[in-house]
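1. below are the sequence and a predicted model; questions follow.
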Amino acid sequence: MQNNTEYSIVVPVFNSEKSLEELLTRLNRLFHPISESYEIILVDDRSIDSSWDILKRLHADNSKIKIIRLIRNFGQHNALLAGLNICTGKIIITLDDDLQHPPEEIPKLIAKLKEGFFVVYGKYPPENDSRIENFLSRLYQKIIHIILDIPQEIFISSFVIYQREIVQNIITIKSSYPFLPAMTVRSAPVSKITNVDVAHQKRKKGSSNYGLIRYFKYSLNLIINYSSMPLVFVASLGILLSIFSIFFGFWIIIQKIINPSYGIMGWNSLMVAICFLGGAILMSMGILGEYLRRILAETSYGQQYVISEIDA
């Protein structure tokens, strides 16, 4: 597609019937004075409420609204990728559908991007949810920073603005388990990624789609698909166990020389053999796992998303 649009706003939608109309009203009110050249892309991740019916009505009333419906629930990151793949804007903004990211804060992201950055994340203290949700959010941030090896001062959120070139890089990464922050770090120099402070409002309607299970799912996805830490851990454990078994064997030999009656008959040699073989197996698993990781990194993982309907 030709790049004739100034701004693209991409919003993943899931069970948001209570907030969609207000969200679209505020987005349109915000962008009319900024630029008439904009589009709003809403991707329904197979909501089970009336979100899709509302989207169809809003699309019929406003030509700037494009709507996509996925064939099943793929998850927030997959839904965002569906929108990023069809957007045409020179500048792309993503935000959540629950109004916790106030659309009125978008000009702050735009201004920061125009300072020469490629990606700007909205930064806010995660204090507007329950204590458990706030704790999980902070833990999630720590895991992201450790795995992606990015500076602690960069706050990762779903309220973000991209230069077009970065989005083009992101959509070339093919994985059926996408994790957008990881794909962003792979697509832009970390020195060109920054934050800007924005407001973060309490959820007015509905409940969060992020709970313990969702955080666990995304963390596991991040660790397995974008890190070799589990493989390194298994291999390191195997090496340590093998070294331990060797020293343990020497210790038994010395004890036998000093005291021929030491230990139960056959037990010592059996323990040394078990420890050594266990270590060797773990080391082998680590090596094989590293080969598998590299093979998977070179292949396409399958479907990122499947579109059921689209009105653009």
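-> Yes, it's here. Numbers count the residues shown, from 1 in each chain.
2. from now on I want contacts and neighbour counts done on CA atoms only, so please keep to that.
-> OK.
3. could I get the buried residue list for stretch 203-218?
-> For stretch 203-218, burial by neighbour count (16 or more other CA atoms under 10 Å) applies to 215, 218.
4. quick one: contacts of that stretch?
-> 16, 18-19, 98-100, 128-129, 133, 136, 140, 179 (CA atoms under 8 Å, 6 or more residues apart in numbering).
5. what about these, which one has the most neighbours?
-> Neighbour counts for these, by other CA atoms under 10 Å, peak at residue 98, which reaches 26 neighbours.
6. who's in contact with the residue nearest to the spatial centre of the chain?
-> A centroid search over the chain (CA atoms, centre = their mean) returns residue 179, at 3.1 Å, as the residue closest to the centre. For residue 179, the contacting residues are 77, 218, 221-222, by CA under 8 Å, 6+ apart.
7. that one and residue 14: what is the separation?
-> Residue 179 sits 18 Å away from residue 14, going by CA to CA, to the nearest Å.
8. give me the neighbour count for the closest residue in space to residue 221 that isn't next to it in sequence.
-> Spatial nearest neighbour of residue 221, chain neighbours left out: residue 177 (6.8 Å); criterion: CA to CA, 6 or more residues apart in numbering. When neighbours are defined as other CA under 10 Å, residue 177 has 21 of them.
9. correct me if wrong: residue 177 contacts residue 223.
-> No: between residue 177 and residue 223 there is no contact under CA atoms under 8 Å: 11.4 Å.
10. before we move on, the earlier item: most neighbours among the contacts of residue 179, please name it.
-> In these, the most neighbours by other CA under 10 Å go to residue 222, 21 neighbours.
11. use this one as the comparison:
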Amino acid sequence: MNLSIVIPLLNEQESLPELHSWIVKVMTANNYSYEVIFIDDGSTDESWNVIEQLSKENTSVKGIRFLRNFGKSQALHAGFAKAQADVIITMDADLQDSPDEIPGLYKMILEQNFDLVSGWKKKRYDSVVFKNLPSKLFNWAARKTSGVHLNDFNCGLKAYKNIVIKNIEVSGEMHRYIPVLAKNAGFGKIGEKVVIHQARKYGESKFGINRFINGFLDLITIWFLSRYGKRPMHLFGAFGVLMFLIGFIATLFIIVVKLVKLYSGYETILVANNPLFYIALTAMIIGTQLFLAGFLGEIILRTKNNEERYKIATEVNL
């Protein structure tokens, strides 16, 4: 099978028939063997009924229905688990992603041997203030912190080798960072293709300020996990030792100054009456706690029964 097209959706009953017809047209024109996997993420409209009808008309259409809304990441995870083709395409169901882009993405995976190709909606039809500018800021921050040089992390239109989606786990709200997850898993050849962005034809956008905030929080999470997820002591231990040394040196300074004043006959105050002493003591306590946090993190990592130590690219004669 050439292509698995994974499409998460929420309340998109109007767009599904048109999207399906468009995909079939592209697949037929290019003589691709394919499957379309719709993941209904807890829709409250007639989306699931539409999917069932499409599956009766076209055996290449498959569907997964969640009991409630679990989020796009979980929908993609479920779709990836079922995808069987050599190349997997993800796209949104709102018709803002054009199926006409699929052959170009497919060729970049096959002919240029990319592990992953991300779409770049260079010209957008969204609100400049409420979506375009926040998206530019988000993408800039994602590039700087992840080291993956893409212009549009949020674009739902992406292509993957099968081995990529089988070796990454998309959880939480990490669907924005699948290229980063792929890079961390060892898939370094990540490309980008300018794709057409179409104005929304049906329904309403699911974008809100909460998604923008969550995106940055997830960015911090994935930055930490990618750098220190397997070695928490390198972060917490380093900061802990630094804080403890600052506190210890400050305490030593207070004691030395007091002894010098006593030896010289100058009037002095009790160490316990010096505000700097409590600051130093607090720094030492925080430093000890940070060091212990890193130490406990290392113990947890080493005692996990299901720890995944490595990923195998291929095997022979086994």
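-> Cool, got the structure. What you see is a predicted model, and the numbers here were worked out from it, not measured in a lab.
12. about what we covered before: a markdown table for the contacts of stretch 203-218 of structure 1, including secondary structure and distance to residue 311 of structure 1?
-> Below are the contacts of stretch 203-218 of structure 1 laid out as a markdown table (DSSP: H, G, I helix; E, B strand; the rest coil; distance: CA to CA, whole Å):
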| residue | secondary structure | distance to residue 311 of structure 1 |
| --- | --- | --- |
| 16 | coil | 19 |
| 18 | coil | 22 |
| 19 | coil | 21 |
| 98 | coil | 22 |
| 99 | coil | 23 |
| 100 | coil | 26 |
| 128 | coil | 35 |
| 129 | coil | 34 |
| 133 | helix | 35 |
| 136 | helix | 36 |
| 140 | helix | 35 |
| 179 | coil | 26 |
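13. from these, which is closest to residue 252 of structure 1?
-> residue 140 (46.1 Å; CA to CA).
14. what does the closest one correspond to in structure 2?
-> Counting by TM-score structural alignment, residue 140 of structure 1 corresponds to residue 138 in structure 2.
15. so who does that match touch?
-> With contact taken as CA under 8 Å, 6+ apart, residue 138 of structure 2 is in contact with 212, 215-216.
16. count of neighbours near residue 25 of structure 2?
-> By the measure other CA under 10 Å, the count of residues near residue 25 of structure 2 is 14.
17. same check on residue 298 of structure 1?
-> Counted with other CA under 10 Å, the neighbours of residue 298 of structure 1 add up to 10.
18. go on, residue 25 of structure 1?
-> By the criterion of other CA under 10 Å, residue 25 of structure 1 has 12 neighbours.
19. same question for the one 5 residues further on.
-> Neighbours of residue 30 of structure 1 under the rule other CA under 10 Å: 16.
20. so it is in which element?
-> Using DSSP states H and E, residue 30 of structure 1 maps to helix 20-34.
21. assign the residue nearest to residue 221 of structure 1 to helix, strand or coil.
-> coil (DSSP: H, G, I helix; E, B strand; the rest coil).
22. what segments of the stretch 1-150 of structure 1 are strands?
-> Per DSSP state E, counting those that start in this stretch, the stretch 1-150 of structure 1 carries strands over the ranges 5-13, 38-44, 65-70, 89-94, 119-123.
23. let's have the ones you listed in JSON lines, adding mean neighbour count and distance to residue 294 of structure 1.
-> Shown next, in JSON lines, are the strands of the stretch 1-150 of structure 1 (neighbours: other CA atoms under 10 Å; distance: least, CA to CA, whole Å):
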{"stretch": "strand 5-13", "mean neighbour count": "23", "distance to residue 294 of structure 1": "31"}
{"stretch": "strand 38-44", "mean neighbour count": "27", "distance to residue 294 of structure 1": "32"}
{"stretch": "strand 65-70", "mean neighbour count": "23", "distance to residue 294 of structure 1": "30"}
{"stretch": "strand 89-94", "mean neighbour count": "22", "distance to residue 294 of structure 1": "31"}
{"stretch": "strand 119-123", "mean neighbour count": "25", "distance to residue 294 of structure 1": "28"}
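24. can you list the residues that contact stretch 34-41 of structure 2?
-> Against stretch 34-41 of structure 2 from outside (CA under 8 Å, 6+ apart): 1-10, 27, 47-48, 51, 60-72, 75-76, 78-79, 83, 85.
25. for the strands of the stretch 1-150 of structure 1, give me TSV that also has distance to residue 207 of structure 1.
-> Converted to TSV, the strands of the stretch 1-150 of structure 1 look like this (distance: least, CA to CA, whole Å):
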stretch	distance to residue 207 of structure 1
strand 5-13	14
strand 38-44	17
strand 65-70	22
strand 89-94	20
strand 119-123	21
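26. so which of those strands is nearest residue 165 of structure 1?
-> Here strand 89-94 is closest among these (CA to CA), at 8.3 Å.
27. residues in structure 2 aligned with the closest one?
-> Going by TM-score structural alignment: strand 89-94 of structure 1 matches residues 85-90.
28. show me how far stretch 136-146 of structure 2 is from its chain's centre.
-> 12 Å (CA atoms, centre = their mean, to the nearest Å).
29. how about stretch 9-18 of structure 2?
-> 25 Å.
30. and the end-to-end length of it?
-> Stretch 9-18 of structure 2 end-to-end distance (CA to CA) = 14 Å.
31. same question for stretch 194-206 of structure 2.
-> Terminal-residue distance, stretch 194-206 of structure 2 (CA to CA): 23 Å.
32. translate residue 15 of structure 2 into the numbering of structure 1.
-> Using TM-score structural alignment, residue 15 of structure 2 lines up with residue 19 in structure 1.
33. how near is its match to residue 75 of structure 1?
-> 19 Å.
34. try residue 147 of structure 1
-> For residue 147 of structure 1, the distance to residue 75 of structure 1 (CA to CA) stands at 21 Å.
35. ditto for residue 251 of structure 1
-> According to CA to CA, residue 251 of structure 1 stands 55 Å off from residue 75 of structure 1.
36. and what of residue 13 of structure 1?
-> Distance from residue 13 of structure 1 to residue 75 of structure 1, by CA to CA: 10 Å.
37. no further queries at this time; thank you.
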